[in-house]
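Novice: A predicted structure for the sequence below; I have some questions about it.
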Amino acid sequence: MNKSLVKTAITPTRQEDYPEWYQQVIKAADLAEGSSVRGCMVIKPWGFGIWENIQRQLDDRIKSLGHENAYFPLFIPLSLLQKEAEHVEGFAKECAVVTHHRLEEKNGKLVPAGELEEPLVVRPTSETIIGESFSRWVESWRDLPLLINQWANVVRWEMRPRVFLRTAEFLWQEGHTVHATEDEAIQETLSMLETYRSFMEDVLAIPVIIGRKSKGERFPGAVDTFTCEAMMQDKKAIQAGTSHYLGQNFSKASNIRFTNKDGQLEYGYTTSWGVTTRLIGGLVMCHSDDDGMRLPPRIAPKQVVIVPVIPRPEVEAEVMTFADRVERKIRELKFHDQRVTVFVDKRDRRGGDKNWEWIKKGVPLRIEVGPKDLENQGVTLCRRDRPHKEKMFLDINSLEEKIPELLGEIQNGYFEEAKSFRDANLKRDIHSPEEFQRFFTPKNGDKPEIHGGFVLGKWSEDPESEKLLESLKVTVRCLPLEQSGTEGKCILTGKKATVDAIFAKSY
């Protein structure tokens, strides 16, 4: 079949214009929209429903490890940031700064007035403001470990914003902890990295590679940064979450000291870690197709939508009553120890329009009930992971067994599909700078489809390699935690190297 004749709900398609396809999926799924403030977004109910599910499930995992939620100020005195020079340098160009505390009318216009004695930075991250509180909370080794998390918004003034991926304001969770020893802090850092990995793979169905960031990619002020890197369908990488071991850098800047068991004063060892609403962008780019979103069931705001089919007004009451009966049966079911979320779409709109709306939103299962279904005491079911015209009939008494089973199949199927795509586009046989450059140069040669993806190869960590990486707009995404331990030649410089690295273009 001629692909150009295949009608899709989203135009352009992924193959035609991936960046614009991404924007159109967000619009069609009604996830978010731009706002009157440049670079900021309005997250609409369907998009925020996904974020609420991320919050709820990740928050449970965070708390199960002993962390507690708190909240800290949005505004950070400039003097606090200045205590950590490297940290300030890393965020300086992205900071929004408040310099006045009121507005006055002047010549018919409102103008800022009442200059602050000290400028306030709108929270780009909270290490410094939280460190100030921790310095008061920690006195003795008995106060440790201190395990705190907060769900909040942050501001980083992005010059080239893109909804969910890079916005001036976004939502996140940020964990901050203090420990008595370096070993405990490093263990905390790695524990949270594993928490993120399992959440992303088991719930979001996004396969990730976990590893250590290179020196040039570390969080400002950190001793070590660990990351979860995922491949999107355009073969670019997205940094899905990070966990930082901060050593004593921030505790010294914030004076977080405690009396140890020997009665001696020493500085605490701190960590920080976080994920953001960027995960929603990752869901779009990892799983969606040319008909819109495809949501893994464990993160979908609604897992099952029932669409009543009313061909004649006189059958409406019976069909609606039957739809409610089906809804009650499904509502009692459980999937991964949670009630299945089900919704009866009773809006006065054409059935075809409602069906396409839920397809574009990515609902895992759609159920149609009409007069024939009522007569046969069954339902007509459509799976989002299958062609939209493909349907199956289920007896109403089989719903208890089949609904959780089908949700599980879709969840696992999305993960395996994404993992197969990632593995097929992870190159391990590039050994020279010339091969590396060809791989990351689009529209080069007679087989452009072979270019792009992840490259796993040896890296000498030599600054000389940065020139080639910059020219190709490629970065070292991570040094995988699983290292081969073998010796070889750096694929960028040809020098002796033992470190395995993942290279990719990224968002």
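Specialist: That came through fine.

Novice: For the rest of this, base every contact and every neighbour count on C-alpha atoms.
Specialist: OK.

Novice: The most centrally placed residue in the chain: which element?
Specialist: Against the mean C-alpha coordinate of the chain, by C-alpha atoms, centre = their mean, the closest residue is residue 279 at 1.4 Å. If you go by DSSP states H and E, residue 279 is part of helix 278-287.

Novice: Helices of this protein, start to end?
Specialist: Per DSSP state H, the chain has helices spanning 18-28, 45-64, 78-82, 85-91, 127-137, 182-202, 249-254, 278-287, 316-331, 351-361, 371-376, 399-424, 433-439, 466-472. These are given in chain order.

Novice: returning to that earlier point: so the residue nearest to the centre of the chain sits right up against residue 232, yeah?
Specialist: No: if you go by C-alpha atoms under 8 Å, residue 279 and residue 232 don't touch, sitting 11.6 Å apart.

Novice: and the comparison structure, right after this:
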Amino acid sequence: MASEGIEQKMEDLNVTKPSTSQSGEPTEKPAKQDKERRDQKKAAKPKQQQGQGKQGQGKQGQGKKKEDDQDTKGITVTKAEDLSEWYQQVILKAEMLEFTDVPGCYIYLPRSYMIWEEIRDFFDAKIKAMGVENSYFPLFITEANLQREKDHVEGFAAEVAWVTEGGRNKLEKKLAVRPTSETAMYSYYSKKIRSHRDLPLKLNQWNNVVRWEFKHAVPFLRSREFLWQEGHTAHMTEAEAGKEVLEILDHYAAIYEELLAVPVVKGKKTVNEQFPGAHYTTTIEGFIPAVGRGIQAATSHCLGQHFAKMFDITVEDPNQQVKDGEKRDKLHVWQNSWGFTTRSIGVMILVHGDDKGLVVPPRVSNVQAVLIPVGINNKTTPEDKEHINNEVDKLRKTLKGAGVRTELDDRDGYSAGYKFNEWEMKGVPLRLECGPKDLAKESVLAVRRDTGEKFTIAIADLATEVPKRLETIQKEMLQRASDIYASHRKIVREWKDFVPTLNEKNVLLVPHCAGGECEDEIKKDSAATVEGQEVDARAPSMGAKSLCIPAEQPEEIKEGTKCINPKCSQNAKEWVMFGRSY
């Protein structure tokens, strides 16, 4: 894969809008399709497959051929020198994901799908406690239904995949593959909601959606098909809807911080950046330190009454006093939608991974502790080897009994050193080594994946000590990531400091007028293409966009404070977080 860096691949500076056929369907030019296939093929084959370096260079002479034949050779580039290649190698070699012959569509392997299952279980319990019920709506949406809400369809028009044939027959009316399900669900809401007694109506679905991205696909972060949950609720009042929007946002932040050990900033999107057709959008924003970029982590939208008006979702005003025979006025309901995707897995990988590979937080790791027998060599008798393996297997059973997801790696033909490197690459939080000397001392040697710290644990204490250590790892991973994010959120008060501070891989908190045109100017004027602009040659060239209006403002805007944009003469209204973004 080319080494221009994942941040440059995410930019669409040189990508033209897709052409459309006379019927209005998006079409791809053959040359572009060929290029995407070539990119996918290159991405699937790490550029350095020769040699094993230090991998598998253990003391044992046995099994060297097996080690050499392994696809897993270790990560051959550093995260700092080529983030794009590093990321591709990590997700492939750590068996998180596999490519398919459809560009932008991927296989989620058990190591990554387990993370999604943990997220699903965590969040599902939260929303069910709020009275939300799970459901499932069709994958296909009629063109007429999709186009009922103008702003909404315009926001997704370039990404909609269309079905025009069924079997050997051309469809009379083409069908959209859902990019999101507002228009798929709200005809049902119109039928279901007949009275204020039917409110609130709270449905969620765990499903897949398709957005036919024409930018360079990046596994987990930007793909044409991805997994998510999408909640859609209807309420009597704006206040009820607003309360739920923020409650959901808190749950989303908890997924990142409590499960993935990734810090986020909660806030509200500016009008420029809010969801198409929404009354307003709340968001949680993450941060990728390696490139100094923000990333939208999840969003919760108050849709207002826009869709209710389009789909005629109304109830009679229960508070209106009427005379006998008179009808109450019709009120449009207030609606919300909120979604969380598998993008979260990519964010976790980019935040925590290091030059050895993945670093997975214990709460979402499919293997939390790996036991590796050591001290076995050519002089070890078969009887002694069997005894060691049996004793270590007892430890595995003890840990599993304590609720620790544990793997025993007693494979023949692989040195202990090779196994260490392989499990480090896969990000397992805790490695436990046990050999004849350890058994004699009735202890094991433990090694933390995140810090490399080594310590001994008494075998008698394994069932209690290992879970404690895993919780410590979880807590400290979040704290480290939080400290890094906080150190890269910089307050900038004057335009002269904007680009230099941005280029130091920071996101910026700036006083802003909250005007859309002003936002556009800032994005344009902070890009590397501006004549005379002092931009680090190695920095991404895209300009800074508004990420969110943080819920926690750094300080009160003083009266008379001007907008950061020197071309804008208006007073600042709020502190807005700007940054380069995925």
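Specialist: That came through, no problem. Predicted model only: the values in this text are computed from it and were never measured.

Novice: picking up where we left off before, CSV for the helices of structure 1, including distance to residue 484 of structure 1?
Specialist: CSV is the format used below for those (distance: least, C-alpha to C-alpha, whole Å):
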stretch, distance to residue 484 of structure 1
helix 18-28, 34
helix 45-64, 31
helix 78-82, 40
helix 85-91, 32
helix 127-137, 35
helix 182-202, 19
helix 249-254, 31
helix 278-287, 28
helix 316-331, 48
helix 351-361, 42
helix 371-376, 58
helix 399-424, 17
helix 433-439, 20
helix 466-472, 23
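
Novice: Buried deepest among those, which one?
Specialist: Among those, ranked by average contacts under mean count of other C-alpha atoms under 10 Å, first place goes to helix 278-287 (a mean of 24).

Novice: once the two are aligned, what's the mean deviation for that one against structure 2?
Specialist: Using mean C-alpha distance after the TM-score superposition for structure 1, helix 278-287 of structure 1 ends up 0.5 Å from its aligned counterpart in structure 2, as a mean over the superposed pairs.

Novice: Over in structure 2, find the residue span that helix aligns onto.
Specialist: Alignment note (TM-score structural alignment): helix 278-287 of structure 1 is matched to residues 343-352 of structure 2.

Novice: ok, now how distant is the equivalent of residue 486 of structure 1 over in structure 2 from residue 182 of structure 2?
Specialist: Taking TM-score structural alignment as the alignment basis, one finds that residue 486 of structure 1 is matched in structure 2 by residue 557. For residue 557 of structure 2, the distance to residue 182 of structure 2 under the criterion C-alpha to C-alpha, to the nearest Å works out to 37 Å.

Novice: helices and strands around the longest strand anywhere in structure 1, which ones?
Specialist: In terms of residue count, the longest strand belonging to structure 1 (DSSP state E) is strand 109-122. In terms of contact count using 3 or more C-alpha pairs under 8 Å, 6 or more residues apart in numbering; DSSP states H and E, strand 109-122 of structure 1 is assigned the packing partners strand 75-77, helix 78-82, strand 97-106.

Novice: now these in CSV, with distance to residue 328 of structure 1?
Specialist: Supplementary listing: these in CSV, determined by distance: least, C-alpha to C-alpha, whole Å:
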stretch, distance to residue 328 of structure 1
strand 75-77, 47
helix 78-82, 54
strand 97-106, 52
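
Novice: out of these, nearest to residue 145 of structure 1?
Specialist: helix 78-82 (23.3 Å; C-alpha to C-alpha).

Novice: Just give me the mean distance for the closest one relative to structure 2.
Specialist: With the two structures superposed, helix 78-82 of structure 1 lies on average 0.7 Å from its match in structure 2, counting by mean C-alpha distance after the TM-score superposition for structure 1.

Novice: whereabouts in structure 2 does that helix align?
Specialist: With the alignment judged by TM-score structural alignment, the segment of structure 2 matched to helix 78-82 of structure 1 spans residues 143-147.

Novice: For the matching stretch, give me every contacting residue.
Specialist: Contacting residues not belonging to stretch 143-147 of structure 2 are listed as 153, 173-176, 183-184 [C-alpha atoms under 8 Å, 6 or more residues apart in numbering].

Novice: let's see 10 Å
Specialist: Residues outside stretch 143-147 of structure 2 that contact it (C-alpha atoms under 10 Å, 6 or more residues apart in numbering): 140-141, 152-154, 156-157, 162, 173-187, 311.
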